[in-house]
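Participant: after the sequence you'll find the predicted model.
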Amino acid sequence: MRAMETLPEKRYSAGMNYRHAFHAGNFADVLKHCVLALCLEHLKSKPKPFRVIDTHAGIGGYDLASSEAARSPEWKDGIGRLLNADLPEAAAGALAPYLDVVRALNPDGMRHYPGSPEISARLSRADDRIHLCELHEADAKTLDDRYRRDARVKVERRDGYKALKSLLPPKEKRGLVLIDPPFEDRDELAHMAEAVNGAFGQWPTGTYIFWRSLKNLWAADRFDNGLAEWLIAEKGIEPEKILRADLWVRDLASEGKLAGAGVVVINPPFTLEEKLLGLMPWLADTLAQGDGYGWRVDGGLTDEDVEEGLEE
């Protein structure tokens, strides 16, 4: 199944800087962390333990009263809107694992936002394991301090891309890899493609979640399409085992802060596409910040699929 809102024409841009403390809880986090939570819940449906590998882990959680978050309180137009919304049934079901974590962190009002490590830690079980990589020295120390007493969690100050080769396959043989870089390098998508090229060969059954911005739509589509064609043609993966979900809250060609972002998931849970198709129309309407907002959920991407979508 495939669904898509009309996309604007291709736009080109230079690299961007996405230091996460400034953007915690924004619309991009809502989609990314919803998908992560749904994948974790699916892994928990079987009793065998699993492993989560987070290549760009950040600091684990964010104080929304900090100077960074207060300077640009994007969370108010992201998670803030969801907490006060009247959720329709389909959206409530898809968002439940994610929102349960957020609410557990904030019993007395919104102050703390969970990064992907905290979502993984709160949704994992006693026998599951979490491996967090963070290259930034101060962030790695903050992350290590946060999980020092959690025996399930291992923190390394290390380049997550380079670490993947030694971390895969995990001994549990089940789990997921989240690749969510800060996009400080204009060649970030190329680094992501190189990383999966090596990782998938070592662990073809794992779930891989790639977050990427839609600041440069042409580059994102080129990455998505190239990855899908390589997996289908070279690795023999079935098209339905590749899923893309994108959200843009205003016209992608608009100036200013990030307008769109999304994920590509390899080996997604079989229920993920259906849940996202039920969620995304409502989510786009709820988080919209201007004209030209939209969404797309599709899978089995090829050149023809992408070209047709851009022409609509």
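Facilitator: Happy to help now that I have it. Here the structure is a predicted model, which means the values were calculated and not measured.

Participant: CA atoms for contacts and neighbours, from now on please.
Facilitator: Fine.

Participant: all strands of the stretch 1-150 of the chain, in order?
Facilitator: Per DSSP state E, counting those that start in this stretch, the stretch 1-150 of the chain carries strands over the ranges 3-4, 51-54, 61-63, 112-114, 129-133.

Participant: which one of the ones you listed lies closest to D224?
Facilitator: strand 3-4 (15.1 Å; Cα to Cα).

Participant: what lies in contact with the closest one?
Facilitator: L277, W295, R296, V297, D298, G309 (Cα atoms under 8 Å, 6 or more residues apart in numbering).

Participant: whichever of the residues you listed end up buried, select them in PyMOL.
Facilitator: Of the contacts of strand 3-4, the buried ones go into a single PyMOL selection, burial set by 16 or more other Cα atoms under 10 Å:
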select buried, resi 277+295+296+297+298+309
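
Participant: now, the contacts of strand 3-4 that are in helices?
Facilitator: Of the positions in the contacts of strand 3-4, L277, G309 sit in helices, assigned by DSSP state H.

Participant: distance check, A94 against E273.
Facilitator: Going from A94 to E273 by Cα to Cα, to the nearest Å gives 10 Å.

Participant: so R81 touches Q289, yeah?
Facilitator: No: in terms of Cα atoms under 8 Å, R81 does not count as a neighbour of Q289; the distance is 11.5 Å.

Participant: format the contacts of strand 3-4 as TSV; extra columns: distance to D77.
Facilitator: Converted to TSV, the contacts of strand 3-4 look like this (distance: Cα to Cα, whole Å):
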residue	distance to D77
L277	21
W295	17
R296	20
V297	22
D298	25
G309	28
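
Participant: next one for the comparison:
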Amino acid sequence: MLSYRHGFHAGNHADVLKHFVLIELLNYLNQKDTAYTYVDTHSGAGLYSLDTGYATKNAEYETGIAPLWDRDDIPTALQAYLDVIKDLNPSGKLRYYPGSPYCADQVMREPDRLRLFELHPSEIKILSENFRKLEAHKAEQGIRPSTRGKRIMINAGDGFDGLKALLPPPSRRALVLIDPPYEVKDDYRRVKVCLEDAAQRFPTGVYAVWYPVLSRIESKQLPERLKRILGNGWLNVTLSISGPSPDGFGLHSSGMFIINPPWTLEATLREVMPYLVRVLGKDAGARYTIESGETEVSKSERPQRTTSQRPVRTSDRNIDARSPRSVATPARQNNRAARPANLNKTRGR
């Protein structure tokens, strides 16, 4: 159970999908002045070196961030994701890749709060050290917090269980990312149970679940089960960079399932996903799917609604499908202080 290290997979196509969607969700929450809480149930190490350690074994980043790195036709909607990674690599050479905690820290505002969980004993040490270095770097530049309370709290424990104590959050606004390794079948069950409990405690929260698209029955059933959880609608997006391998091994496809998604997210995905298929796709099996709809539970609990319910909408495109013309990328604005290139050389998730 504790053998998984995300460093082997850092920056791959699944990370591109996960972190792009995560940053879109965070930027949407940033539009409202009220502070919010971000909860990461499986944080990993938070930051990864791509040219040393685990990431060099299979170089999975070559299926994800690497093909995007030097392109000059990045869609506007994808640029915020690339900006976070570019800021982490000020030399222009792709050496470091951010995990979800780092992405969140860079996009969120000072009054917002991060609550990070990690169970792996080695990963939690690296995660804590990474954020200690970030805080020290800010202090060296004279950047001091202007709000009371601890902005980032790192917890060595099970995020499935730890989430319960954080909901509902004080501000009544929150984004929860659930991203277990799925090394054991029980992870699929625990995702569903965790979300059912969370939705009862805090029905208006935004919940995002990353999951692998595999041939095993648990993977196939997970999205359908999540569609029945209480919420004000759901959105499910998958990205496949190739068809399944003959031996069934390897991750070629993954998905993000969002409960209570922002109303703008589906349109953004329909702009970006054809581009990702075109750039990251390896063969004719490359495709994306987008589904959106309302849960049966949410429908039954809204008797006052008289207008017709929004039907489930799906989209499935293969690599040969004509994608929308990419929007010219505007000059990137970066008002953050430059990060040191040697911020971290971690081995981990």
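Facilitator: Everything's here; your move. Not measured: the values here are computed from a predicted model.

Participant: still on that earlier bit, among the contacts of strand 3-4 of the first structure, which one sits closest to N26 of the first structure?
Facilitator: W295 (15.8 Å).

Participant: what's that closest one aligned with over in the second structure?
Facilitator: When the second structure is aligned by TM-score structural alignment, W295 of the first structure is paired with Y288.

Participant: its match contacts M273, doesn't it?
Facilitator: Yes: with contacts counted by Cα under 8 Å, Y288 of the second structure reaches M273, the gap being 6.5 Å.

Participant: which neighbours do those two have in common?
Facilitator: With Cα under 8 Å, 6+ apart, Y288 of the second structure and M273 have common neighbours L239.

Participant: now do the contacts for the match of W295 of the first structure.
Facilitator: By Cα under 8 Å, 6+ apart, the neighbours of Y288 of the second structure are V237, T238, L239, S240, M273, P274, V277, S315, D316, R317, N318.

Participant: which ones are touching the aligned residue in the first structure for Y61 of the second structure?
Facilitator: The equivalent of Y61 of the second structure in the first structure is W75 (alignment by TM-score structural alignment). Listed by Cα under 8 Å, 6+ apart, the contact set of W75 of the first structure reads H23, A24, G25, N26, F27.

Participant: in helices only, show me the residues you listed.
Facilitator: Using DSSP H, the contacts of W75 of the first structure in helices are F27.

Participant: now, which of the contacts of W75 of the first structure sits nearest T55 of the first structure?
Facilitator: A24 (17.6 Å).

Participant: counterpart of that closest one over in the second structure?
Facilitator: Under TM-score structural alignment, A24 of the first structure pairs with A10 in the second structure.

Participant: run a quick neighbour tally on that match.
Facilitator: As a burial measure, A10 of the second structure scores 30 neighbours (other Cα atoms under 10 Å).

Participant: what do you get for E184 of the first structure?
Facilitator: 12.

Participant: from D179 of the second structure, how far out is the match of A24 of the first structure?
Facilitator: Distance from A10 of the second structure to D179 of the second structure, by Cα to Cα: 14 Å.

Participant: how about P203 of the second structure?
Facilitator: Taking Cα to Cα, one finds P203 of the second structure at 20 Å from D179 of the second structure.

Participant: okay, those two: which has more neighbours?
Facilitator: Remark: of P203 of the second structure and D179, D179 carries more neighbours, 22 against 19, as counted by other Cα under 10 Å.

Participant: enumerate every residue touching that one.
Facilitator: So D179 of the second structure contacts D40, T41, H42, S43, V209, W210, Y211 (Cα under 8 Å, 6+ apart).

Participant: so the last one makes contact with S254?
Facilitator: Right, the one you point to is Y211 of the second structure. Yes: between Y211 of the second structure and S254 there is a contact under Cα under 8 Å: 5.8 Å.

Participant: more neighbours: those two, which one.
Facilitator: Y211 (25 against 22).

Participant: run through the residues that contact that one.
Facilitator: D179, Y182, S219, S254, G255, M256, F257.

Participant: for the contacts of W75 of the first structure, which ones persist in the second structure?
Facilitator: Of the contacts of W75 of the first structure, the ones still in contact in the second structure (both residues aligned by TM-score structural alignment, their matches' Cα atoms under 8 Å) are H23, A24, G25, N26, F27.

Participant: which ChimeraX command selects the buried ones in those?
Facilitator: Here is the ChimeraX command that selects the buried residues among those (16+ other Cα under 10 Å):
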select :23,24,25,26,27
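
Participant: in JSON lines, list the kept ones among the contacts of W75 of the first structure along with distance to D108 of the first structure.
Facilitator: Shown next, in JSON lines, are these (distance: Cα to Cα, whole Å):
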{"residue": "H23", "distance to D108 of the first structure": "22"}
{"residue": "A24", "distance to D108 of the first structure": "19"}
{"residue": "G25", "distance to D108 of the first structure": "17"}
{"residue": "N26", "distance to D108 of the first structure": "20"}
{"residue": "F27", "distance to D108 of the first structure": "22"}
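
Participant: please tell me how far A57 of the first structure sits from K275 of the first structure.
Facilitator: Distance, A57 of the first structure to K275 of the first structure, using Cα to Cα: 26 Å.

Participant: which of the two has more residues huddled nearby?
Facilitator: Remark: of A57 of the first structure and K275, A57 carries more neighbours, 29 against 17, as counted by other Cα under 10 Å.

Participant: list the contacts of the aligned partner of that one in the second structure.
Facilitator: Residue pairing (TM-score structural alignment): A57 of the first structure is matched to S43 of the second structure. By Cα under 8 Å, 6+ apart, the contact set of S43 of the second structure is G99, S100, P101, L116, F117, E118, L127, D179.

Participant: residues near the first one, how many?
Facilitator: If I follow you right, that is G99 of the second structure. 23.

Participant: touching, it and S49? I think so.
Facilitator: No: the pair G99 of the second structure / S49 is not scored as a contact, 10.7 Å apart, by Cα under 8 Å.

Participant: helix, strand or coil for the closest residue to the match of W295 of the first structure other than its chain neighbours?
Facilitator: Excluding the flanking residues, the one nearest Y288 of the second structure by Cα to Cα, 6 or more residues apart in numbering is L239, at 4.6 Å. Secondary structure state of L239 of the second structure, per DSSP: H, G, I helix; E, B strand; the rest coil, is strand.
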